[in-house]
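>>> Just a sequence and a predicted model for now, questions to come.
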Amino acid sequence: MSVRPPKPPRQERWDRRMETPLAVASVAYLTGYAVRVLADSRLPRGWLDLCLAVILTAWAVFGLDYAVRLRLSGQGPLRFVRTHLLDTVVLVLPLLRPVRMVDLYYRIRRRHDRPRLDLYGRVMVYAGVSVALLGFAGALTVYRYERHAPGATILTFGDSVWWTCATLATVGYGDVAPVTPVGRVTAVGLMACGLALLGAVTGSFSSWLIQAFTREDEEGDGKRPPGDFPGAS
């Protein structure tokens, strides 16, 4: 597994400068995509074109940021892709960009103040918000490609949200299911993300419980008088 090298100072300055523009572009992209999918038949053509322009502009911002960071890193394209695989995936699939906003939020908080939550709390919050954003993006994508497909069972956005929740939770009721290639690929991605992120929450919660019980046992042992142990006469 490759290790990401330290960032050059110029790249570090660029990352800080682009934090706010990337956050705004991420929200704009998701909003424009959601409006185009959910209000496709109810909005005038001009508004739909405006949403498309917002989506393409946000994508251009992502591409510009990626190209500049590649240039400033001093690495070759293949090495940069290997050491920034998640960034590359997010560039190709911009609907995953809002998930990066969670990491961006914590990086800003760490630079200005100590995070209010401990490690276990941050992991659970990060996983929970990531699941919600991924689920919303996945529901939009599946609804877009499934609603007019022959033999489709996901006909409304409500159906798509229900299916997304069941898929992320790995329940799989089977009452509705995607029939298009894009829908099925999205399903595979959601199942993988659901297993990984929900597993992180479960593991962090279990570790927190073990740590809490261990601390209570240690504090209880410290409060006993010398020689006062269970079974001592």
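Received the coordinates, thanks.
>>> Please make it C-alpha for all contacts and neighbour counts, starting now.
Noted.
>>> show me the contacts for the residue nearest the centre of the chain.
Here the mean C-alpha position of the chain is nearest to the C-alpha of residue 99 (Cα atoms, centre = their mean), at a distance of 3.0 Å. Residue 99 makes contact with 129, 130, 133, 134, according to Cα atoms under 8 Å, 6 or more residues apart in numbering.
>>> so it, which of the three states?
Following DSSP: H, G, I helix; E, B strand; the rest coil, we place residue 99 in the helix state.
>>> okay, now the one to match up with it:
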Amino acid sequence: MGDDSRVDDGRPARWERRAEGPLLLASVLFLAAYTVRVLAPGLPGAVRAVCLAVLVAVWAAGAVDYAVRWWLSGRGADFVRTHPLDTLVLVLPLLRPLRLVRVYEAVQRRTGRPRLPLHARVMTYAGLGAVLLGFTGALAVYQQEHTAPEASIRTFGDAVWWACATLATVGYGDLTPVTPLGRVVSVGVMMCGLALLGAVTGSFSSWLLQVFAREGDEDSAGPPER
């Protein structure tokens, strides 16, 4: 009985290790295909159809991976609660490129090199997440807005500027989405921007407090005795 339980406990981890590489490659393909469809509308219909097929195939692969990990975990509804990013990516495929944030961790595990300290990792992941989220958010908003009547976001450059201002929680207001879907994307980018900014500032503040506390301990200990 004990041996079987240990084997069962290791199955989800083994599946994640095997699927990690293909899923990261799928995330790259998803981002590339979506970028081509949005920024190159003049391509032949066959090329655009291939890009659409890639998007659907990547989403299907992600859905299969999610279902398998859910089944292997044996946790039912708790799996959904404890894997919010995976659940969100399944519902909103545009967030799939955020899986690329795990590239650093995967490389570190395979090379056996020591990982960055916790605070540095949080800031690294948040920075990569902000770049990927900003790019995909700009693509989504540009796709919805550039042909809409009375839209202020007409070029991809406008969309990138809007994404930077939104992620930074500056909100200049010079460029705003006017379509319903564009506003939904805007709300999502705002919420994620606040979360990423909070992660960076919180981790940086915690690191500073630890540095000050360590220096305080060293000062209170006094010079070493001779």
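Yep, it's here. Computed from a predicted structure; not experimentally measured.
>>> that older thread, filter the contacts of residue 99 of structure 1 down to just the ones in strands.
Using DSSP state E, no member of those falls in strands.
>>> Filter those residues down to the buried ones.
When those are checked for burial by 16 or more other Cα atoms under 10 Å, the buried set is 129, 130, 133, 134.
>>> ok, now how distant is the last one from residue 111 of structure 1?
In this structure, residue 134 of structure 1 and residue 111 of structure 1 are separated by 26 Å, where distance is defined by Cα to Cα, to the nearest Å.
>>> ditto for the third one
Distance of residue 133 of structure 1 to residue 111 of structure 1, computed by Cα to Cα: 24 Å.
>>> Equivalent analysis for the second one, please.
Going from residue 130 of structure 1 to residue 111 of structure 1 by Cα to Cα gives 21 Å.
>>> follow-up on the earlier one: could you save the contacts of residue 99 of structure 1 as JSON lines and add columns showing distance to residue 180 of structure 1?
Formatted as JSON lines, these follow (distance: Cα to Cα, whole Å):
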{"residue": "129", "distance to residue 180 of structure 1": "27"}
{"residue": "130", "distance to residue 180 of structure 1": "25"}
{"residue": "133", "distance to residue 180 of structure 1": "22"}
{"residue": "134", "distance to residue 180 of structure 1": "19"}
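>>> Farthest pair within the residues you listed?
Largest separation among the contacts of residue 99 of structure 1 by Cα to Cα: 129 and 134, giving 8.5 Å.
>>> what do we get in structure 2 for residue 44 of structure 1?
Per TM-score structural alignment, the equivalent position to residue 44 of structure 1 in structure 2 is residue 44.
>>> can you pull the contacts of that match?
Not one residue lies near residue 44 of structure 2 by Cα under 8 Å, 6+ apart.
>>> quick one: which of the buried ones among the contacts of residue 99 of structure 1 sit in helices?
Judged by DSSP state H, those include 129, 130, 133, 134 as members of helices.
>>> which one among the residues you listed gets closest to residue 218 of structure 1?
The closest of those, once distances to residue 218 of structure 1 are taken by Cα to Cα, is residue 129, at 34.1 Å.
>>> pretty sure that closest one is in contact with residue 102, am I right?
Yes: proximity of residue 129 of structure 1 to residue 102 meets the contact threshold set by Cα atoms under 8 Å, at 7.4 Å.
>>> List the contacts of stretch 61-77 of structure 1.
Residues contacting stretch 61-77 of structure 1 (Cα under 8 Å, 6+ apart): 7, 8, 10, 11, 14, 18, 22, 25, 80, 87, 91.
>>> Check the residues you listed and tell me the two furthest apart.
Greatest spacing in these, by Cα to Cα: 8 and 25 (24.5 Å).
>>> more crowded one of the two?
Neighbour count, other Cα atoms under 10 Å: between residue 8 of structure 1 and residue 25, residue 25 has more, with 21 against 13.
>>> so how much does the helix of greatest length in structure 2 differ from structure 1 once superposed?
The single longest helix within structure 2, with elements called by DSSP H, is helix 180-221. Its aligned residues in structure 1 lie a mean 1.4 Å from helix 180-221 of structure 2 after superposition (mean Cα distance after the TM-score superposition for structure 1).
>>> Look up how far residue 74 of structure 2 lies from residue 176 of structure 2.
Counting by Cα to Cα - residue 176 of structure 2 and residue 74 of structure 2 are separated by 44 Å.
>>> Could you give me the ChimeraX syntax to select whichever of the contacts of stretch 61-77 of structure 1 are buried?
Those of the contacts of stretch 61-77 of structure 1 that count as buried under 16+ other Cα under 10 Å are selected in ChimeraX with:
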select :11,22,25,80,87,91
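>>> Just the ones in helices from the contacts of stretch 61-77 of structure 1, please.
10, 11, 14, 18, 22, 25, 80, 87, 91.
>>> For those residues, could you give me a markdown table that also reports distance to residue 138 of structure 1?
As requested, these are exported to a markdown table (distance: Cα to Cα, whole Å):
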| residue | distance to residue 138 of structure 1 |
| --- | --- |
| 10 | 35 |
| 11 | 32 |
| 14 | 31 |
| 18 | 26 |
| 22 | 21 |
| 25 | 19 |
| 80 | 28 |
| 87 | 19 |
| 91 | 16 |
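>>> Nearest to residue 39 of structure 1 among these?
Nearest to residue 39 of structure 1 among those, with distances taken as Cα to Cα, is residue 25, at 20.6 Å.
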